[in-house]
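Enquirer: this one's structure only:
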């Protein structure tokens, strides 16, 4: 048994590891026997060793060292400056006229406060959180049951539908058989009549042949006059043309409305308020109509602290925004306080081409260098899409939870928009009705950032800011071109239209940053210009809007985000 680690043995000296512990150095936190005290005292003469009896360990206060006077212990506390000081600090100009307290008294006060807080945490707050956790767990269990019941009800309804559809199919097929038999019977009767006439004609032919071959003239004169017989058969029978019934199916897309729908789900906070309100808004709910302000106004400005350039901004909530710049770090800021809450570094160590936030609040980013689209969940990065022969630029999360990604080919000769459900490609949008490219290729030089940004409008139009073409390109959900917006004159700085960041709002307005003219263009969902927003903007690049229809503008050079109110 190891004498140093056995719980059944007495404690041994940390130096000799054999003698029983009798002393303790409060400075170095070392257990000593009497014989080793002297050895320890001279082991590091730069320290003021406080050796006490083992039973009295931790009784010697360890004063902090003064930052202004080397090796001096701080035995006082300056109330005005709120930090510890040594006796030499008392005579310095920095503390003239200040009030001082014994640092041990201050420490005791802090300990009393901490002990009270510890008691509150241990006896009140922690048990309360336990109760809340138990309540949430019970709700989750109940939720599992109720959602199971909901799924069962849908399954049962589906089985009922299957039975009714089987009956309907059987009934329709029986009617088809009935119609077929009726028409076949009619045609069969008609065929029988034709066959009867064919038999009569054959008999006439045989009679004529017999009369011709005989020498008996009476038989020849007994034959019915041929003109009347031939005229009888020259009147051909009626031609019957069967007309089949047509099956006209209803569109399968209509089945969902007939089968039934689900109401929206939500999580709401109760009056005690221990859970955040996260009610989901129904996408069908029409937003209140809001008019444009006569003069947009800047609400607040946030310094993001990027050392180089700022590119993108995305709203997590009405209080928090994600940003990214010309480095590998994405930053989450509190809007009202302007404080940094969180930082995430992308895997490749390059820079995000674009960022977006999903309906569930997860951060999504594209990595042009790494050819990937990634999602951040619980601060862990998961690769969702990896491209081959293409590189991703702009990205957005749609109202249905899909991703829209705009991308360039490796040789920079093609640009397209692809819709993904998770990692599955659903739709590609690249050419118009005349098989001409909808978007300009990446052959031009990128002066400031990735060339194209993308967003989805409330009417499900897909809006792309095509920097190379100096246009906003808008297609409908099916990928058919609706319009191109190429700017409005006169522009604030009379420079060429240079669209970069793009976003939409609850009014279906399309807003795009004009980098050259230091402004934001607002157009309606049909491409009609409404107004400019400048508000002293400088090199605007990334855009987003929150649920209160405030506009956030990322400014490239000064690395600031401006929050702007532009609707009444």
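Expert: Here it is on my side, so go on. As the structure is a prediction and not an experimental result, all values here were calculated from the model.
Enquirer: contacts, neighbours, all on C-alpha from now
Expert: Noted.
Enquirer: Measure how buried residue 543 is and give me the count.
Expert: Burial of residue 543 is recorded as 27 neighbouring residues (other CA atoms under 10 Å).
Enquirer: Next up, a structure to set beside the first:
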């Protein structure tokens, strides 16, 4: 076999390119076969070559060069001068009487200090800044809604007046818009500054990672953590909304009696945020009560829908669920206990929706595969939120932060990806793992997405037979490829996916007529495999009841599986 073309060939010597690597020079970072060790030793006699077995490579520390004596290496550290010193430095009078330490002892203390900083930035500061971003975005969304309500109140009051007051109505609405724009612009600028800080923190974390993982002492000493600046969290912008006070119509004094807006305000609160605490700390929020899996799950009720083939379900509340069917352009809301149809919404384009979800405020969201849009239904009016390009199918879920998480299947050979949107603004793209490999295959596939309580993003891929779970930052946590033996001994074919208060991940397996339950780390727990013929969509309510849509039956089953 030709070593140059074999994909499974062993590691070869960097010098002769033929011999099998057995040794390593920690000084020059060169892999060597036994034959080439001598040749490498005499290739540069000015260096002290540290030759070690290949398995022990990078075990020899690289001492920093002396600032004052060329080619000298510093193995000691002067505590008073706060610098590394070489043997020649020690013979001079400059460090006479100074406290000298072995540099490796100082190195360990230095690593310990910067590791503490790294841990604080990873576990506390960086997540806190992420939460601050979510907080600002949520308050901006709420602000938008409250200003919409404010404008509606003014308009409704204006409907009771005659044409003579139309100009006054427009004037007041213009004042509302101006106040809103001023506050939104201030919050956006505040948000941009926070995101910039997050980027700087992430860069520092990466720099510390590189230094800590290196055996180059100089790199460690060159690390300058800006931890004190990052501990000073940004001010919290507080919003004060104007109030509209309606007046009664009396004569022609429209301006006086129609009503007026109070002034709005923008203030900063220095200690508006606090650093994120860990789950084990006393300050951490209370966790949901522990619930055990039932030995035998039970069906609570079965809802007969009007679909011939039902696909996805989404909980509006513990009493109502939205549903969609195959080749059907109508989304239907059902009462769970009575099984009655409450409402029907037809898609704006007249095409079958690709997926549905429900926002925290109770609005229905659906994706239109043909128009390539994500739409929201407010008061039975459909509004386009996001217009997508270069994708032929997309599914959506609503994150804890209120963001949209959209899976986009590419039209070309590029891998599929997850895109996080805040409103219509793209905030994050998740496409590759830490090694640059695609997380999700290219081309169309039947995929579903959800976010767990610990903010992991979970994607089921039916064609690939895999559930891919990444953390909030988009780093791969694990891949789940099913469990054996399967109820019907068929390949794992995951469709709908959801999570519960215990951070369990549940996914429907259409080929094995069951639901897999795994824990938050990807460990298989159990199957729900009674009376589920071709399960497709899944969702859970706030009481941890599971809803499963059965594609062929046109039914939704409500199942109790936790104690």
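Expert: Arrived safely. Since this is a predicted model, take the numbers as computed values, not measurements.
Enquirer: Would you give the TM-score for this superposition?
Expert: The TM-score (TM-score structural alignment, normalised by the length of structure 2) is 0.51; 307 aligned residues with a CA RMSD of 3.0 Å.
Enquirer: ok now stretch 376-388 of structure 1, how far from the chain's centre?
Expert: 12 Å (CA atoms, centre = their mean, to the nearest Å).
Enquirer: Do me a favour and get the end-to-end distance for that stretch?
Expert: Start-to-end span of stretch 376-388 of structure 1 (CA to CA, to the nearest Å) is 22 Å.
Enquirer: Give me the contacts around it.
Expert: Residues from elsewhere that reach stretch 376-388 of structure 1 (CA atoms under 8 Å, 6 or more residues apart in numbering): 344, 346-347, 362-364, 371-375, 422-423.
Enquirer: filter the residues you listed to the buried ones?
Expert: Taking 16 or more other CA atoms under 10 Å as the criterion, what is buried in the contacts of stretch 376-388 of structure 1 is 344, 346, 363, 364, 371, 372, 373, 374, 375.
Enquirer: if you look at those, which of them are in strands?
Expert: 344, 363, 364, 372, 373, 374, 375 (DSSP state E).
Enquirer: So what does residue 468 of structure 1 match up with in structure 2?
Expert: Applying TM-score structural alignment, one finds that residue 468 of structure 1 aligns to residue 463 in structure 2.
Enquirer: how about its match, what does it touch?
Expert: 445, 446, 493.
Enquirer: Against residue 371 of structure 2, how distant is the closest residue to residue 373 of structure 2 other than its chain neighbours?
Expert: Spatial nearest neighbour of residue 373 of structure 2, excluding adjacent residues (CA to CA, 6 or more residues apart in numbering): residue 387 at 4.5 Å. Distance of residue 387 of structure 2 to residue 371 of structure 2, given as CA to CA: 8 Å.
Enquirer: Over to residue 380 of structure 2?
Expert: For residue 380 of structure 2, the distance to residue 371 of structure 2 - CA to CA - is 19 Å.
Enquirer: all strands of the stretch 51-200 of structure 1, in order?
Expert: 51-53, 76-78, 83-85, 100-102 (DSSP state E, counting those that start in this stretch).
Enquirer: Just tell me the aligned range of the first one in structure 2.
Expert: Aligned by TM-score structural alignment, strand 51-53 of structure 1 falls on no residue of structure 2.
Enquirer: Show me how far that strand is from its chain's centre.
Expert: 62 Å.
Enquirer: Ok, the third one next?
Expert: How far strand 83-85 of structure 1 lies from its chain's middle: 49 Å, per CA atoms, centre = their mean.
Enquirer: what's the answer for the second one, then?
Expert: Between the centre of strand 76-78 of structure 1 and the centre of its host chain there is 52 Å, according to CA atoms, centre = their mean.
Enquirer: what's the answer for the last one, then?
Expert: On the basis of CA atoms, centre = their mean, the separation between the geometric centre of strand 100-102 of structure 1 and that of its chain is 55 Å.
Enquirer: Can you spell out the matching residue range in structure 2 for that strand?
Expert: The aligned range for strand 100-102 of structure 1 is empty, by TM-score structural alignment.
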